[in-house]
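J.: just coords:
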């Protein structure tokens, strides 16, 4: 007996799993559920979000609860990688050749903003809250677009327009959010000059930071031999630095990384830089983003805010569809594909999580009101939009053989 008691170096029972082991188990569960979903002809993304939602119910489990605070940081870094990769898929020359695409983008975003904002005012929401909700609802989720398109190996007219419209819509959305923040600051404590300078600083500063990141990518990676993993790894390092600088300088991570990807493609005139393929790293980032999205959502808010959230989604879908149909023919899109493109624009942006968190840190009461409606709508869309998007891409005959 004394010899057994002396084995104090053995772990205590039951085993106390550390956060790293919990993260591995959650990741493994998400991958398994994703494969089950794929066999049921559902997008893997839906399973990843469902895994995160299950994780959000485990706040009373100490080992799993420790993962939730770090989910914000992991989400932001993984989301930044996705934004950069999406930006690299955007060809600005396409807008010059077909300006009706820009008209489509502006119209569907503005109509969604106006429709959702007006609906929120009908629900007796304060004007600043209506503007914030409308701005967050006006953009399409780039992570969902990229994830489902990769999952189904989608290529074609609808796929390319989805990537373009989601990227441009994200930029519009965050510019409006910057203006709304400045407006609310001026109503509370900040002088008028600050209210005017703030959105200008946010937008131009974010573009400048994105341009600097693109310059660094081109200067550094053009000197690295293509075909090796050093290129994407060096790009990831620059992306992390860009995220850190955006946070330090109070700029938009979304705009900075989107423009870093867009400008790195636009400025690479000699085509020295291979198209950035992050491979498994990108897949891991997508899985982490959707697990974190589900984990950071709060399903308990659903009962309190389901009515305005459902109304938001209906108004948003109708407005975006109208914006697409108005310029479908001039932009070279058939009405059938315009209807499929409208379905593809349903996903909301997961970046809303970051804005809700930022708002709550500055104005706790406003942040709580914003979270109730926006996160409920986001929860619904994160579960329903991926199958709808996969359906649209399949009906457009743009998916690969591995769908």
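T.: Happy to help now that I have it. Worth saying up front: this structure is predicted, and the values here are computed from it rather than measured.

J.: please make it C-alpha for all contacts and neighbour counts, starting now.
T.: Will do.

J.: for residue 195, give me its contacts.
T.: 179, 182-183, 185-186 (Cα atoms under 8 Å, 6 or more residues apart in numbering).

J.: mark which of these are part of strands, please.
T.: Among the contacts of residue 195, none falls in strands (DSSP state E).

J.: what's the closest of those to residue 210?
T.: Top of the list for closeness to residue 210, among the contacts of residue 195 and by Cα to Cα, is residue 179 at 19.9 Å.

J.: need the contacts of residue 195 in CSV with neighbour count and distance to residue 84, can you?
T.: As requested, the contacts of residue 195 are exported to CSV (neighbours: other Cα atoms under 10 Å; distance: Cα to Cα, whole Å):
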residue, neighbour count, distance to residue 84
179, 21, 24
182, 22, 27
183, 20, 29
185, 16, 30
186, 16, 33
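
J.: alright, now check it against this:
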């Protein structure tokens, strides 16, 4: 009996990953749905609080694996950011800042209207600013899309991600100071974490291209070098309780502008990236408890609606001046729906450093589950309606 229990525990995650992959392939081939939505649904159904297949205790190894998967996607997202484009068309950055401010203010006052605490309102508002680059990039790679909507959604998601991390870390620092009165802990978990994380990404963004130049591998496939560097950065930031989000994004951004060419074979990091993506989205959905979803359903659904209206308005008002039609502006706003991967991992990282905010923010469970399943579908439809998906793309 003990051996069967051990076998069940050892095989829980591999079996969940296998089932999620099978479900994703069938959903994509037969129903033309995004694989990510299927991964999330399987993860939620098999979670310890639902189906009970996955172990109830949080696995540090799985959290690290999910962070590595997220780090690889964030590196690629950061790498695809074109700073020259943002300088030549500053309205894109203006749209990001405007919709982030609108989203923060709208969600903050909405949460207060539901008689929640000011701390909860600030935290929910900060996290709602984000748009998850992980979901967006995986759908873009899956659909093989390209064009104005594709590039702007990706750029906006990265900018929103950075803004959300900055604001969230500052608020967490204030929460720690308010509860403990320890100025060092508050500073370390706030501004110091941000500065050190960005510096770490900057250092590797300079170091790895220099190594590739020195070893004369500059024009060859650098997938292995970037992968090893991202794994190291994530492991180091995880151990030092820094921000892997900011570190890997900075790494990708700096590496791009060190004239390193990301070959076609590196997009998505190949089979390794696909495997880690399955793990990432199953893990994210498995952290969501049905009781939390039910407890926060009213406010959670309201946050989804208010957040989406604010984002579409903030992006839409800059559509014409930034060089696109109102229709494309609306489609970009529609594609900014995903949030789950960013929110869940940031909260799990926060819990890892000893600040448990998950139980305080039950409405996020509703928003995360809904957007984890529906978000990829909205991105998919936005890209198709923008005519940026090849009609006969290879699967």
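T.: Now that the structure is in, tell me what you want to look at. None of the values given here were measured: they were computed from a predicted structure.

J.: hang on, the earlier thing: could you export the contacts of residue 195 of the first structure as a markdown table, including distance to residue 276 of the first structure?
T.: What follows is these, written out as a markdown table (distance: Cα to Cα, whole Å):
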| residue | distance to residue 276 of the first structure |
| --- | --- |
| 179 | 33 |
| 182 | 36 |
| 183 | 39 |
| 185 | 40 |
| 186 | 42 |
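
J.: from the residues you listed, which is closest to residue 330 of the first structure?
T.: residue 179 (31.8 Å).

J.: the closest one and residue 201 touch, don't they?
T.: No: checked against Cα atoms under 8 Å, the pair residue 179 of the first structure and residue 201 is beyond contact range at 10.5 Å.

J.: against residue 154 of the first structure, how distant is residue 378 of the first structure?
T.: Remark: distance between residue 378 of the first structure and residue 154 of the first structure (Cα to Cα, to the nearest Å) = 24 Å.

J.: now swap in residue 114 of the first structure and tell me
T.: For residue 114 of the first structure, the distance to residue 154 of the first structure - Cα to Cα - is 31 Å.

J.: so the two - more neighbours on which side?
T.: Neighbours per residue (other Cα atoms under 10 Å) separate residue 114 of the first structure from residue 154, with residue 154 holding more: 24 against 19.

J.: let me see the contact set for the more buried one.
T.: Counted by Cα under 8 Å, 6+ apart, residue 154 of the first structure has contacts 393, 398-400.

J.: show me what it aligns to in the second structure.
T.: Taking TM-score structural alignment, the alignment pairs residue 154 of the first structure with residue 145 from the second structure.

J.: helix/strand/coil for that match?
T.: Assigned by DSSP: H, G, I helix; E, B strand; the rest coil, the conformation of residue 145 of the second structure is coil.

J.: check which residues of stretch 56-67 of the second structure are buried.
T.: 63-67 (16 or more other Cα atoms under 10 Å).

J.: contacting residues around that stretch?
T.: So stretch 56-67 of the second structure is contacted by 48-49, 234-235, 238, 244, 276, 279-280, 283, 345, 348 (Cα under 8 Å, 6+ apart).

J.: check stretch 281-301 of the second structure too.
T.: 16-17, 20, 36, 39-50, 54, 62-63, 66, 111, 114, 340-341, 344-345, 359, 362-367, 369, 372.

J.: quick revisit: for the contacts of stretch 56-67 of the second structure, which one is nearest residue 199 of the second structure?
T.: The closest of the contacts of stretch 56-67 of the second structure, once distances to residue 199 of the second structure are taken by Cα to Cα, is residue 244, at 11.6 Å.

J.: and the closest one, how many neighbours?
T.: 29.

J.: what do we get in the first structure for it?
T.: Per TM-score structural alignment, residue 244 of the second structure is aligned with residue 253.

J.: thought that match was touching residue 243?
T.: Yes: using Cα under 8 Å, residue 253 of the first structure is in contact with residue 243, at 5.9 Å.

J.: mutual contacts of the two, please.
T.: residue 80.

J.: out of the contacts of residue 154 of the first structure, which end up buried?
T.: For the contacts of residue 154 of the first structure, buried by 16+ other Cα under 10 Å: 393, 398-399.

J.: so the aligned partner of residue 135 of the first structure in the second structure is in which element?
T.: Alignment note: residue 135 of the first structure maps to residue 126 in the second structure; criterion TM-score structural alignment. Secondary structure assignment for residue 126 of the second structure, by DSSP states H and E: helix 118-128.

J.: need the contact partners of that helix.
T.: 103-109, 111-112, 164-165, 167-168, 171-172, 175, 307, 339, 343, 360-361, 364.

J.: kindly recompute the last result at 6 Å.
T.: 104, 107-108, 111, 164, 168 (Cα atoms under 6 Å, 6 or more residues apart in numbering).

J.: cool, stretch 211-231 of the second structure as well?
T.: For stretch 211-231 of the second structure, using Cα under 6 Å, 6+ apart, the contacting residues are 68, 266.

J.: just the buried residues of it, please?
T.: So, applying 16+ other Cα under 10 Å, buried residues of stretch 211-231 of the second structure: 212, 218, 222-223, 226-227, 229-231.

J.: chain center to it: distance?
T.: Relative to the chain's own centre, stretch 211-231 of the second structure is displaced by 25 Å; criterion: Cα atoms, centre = their mean, to the nearest Å.

J.: that stretch: end-to-end distance?
T.: 17 Å.

J.: if I look at residue 367 of the first structure, how far off is residue 361 of the first structure?
T.: Taking Cα to Cα, one finds residue 367 of the first structure at 8 Å from residue 361 of the first structure.
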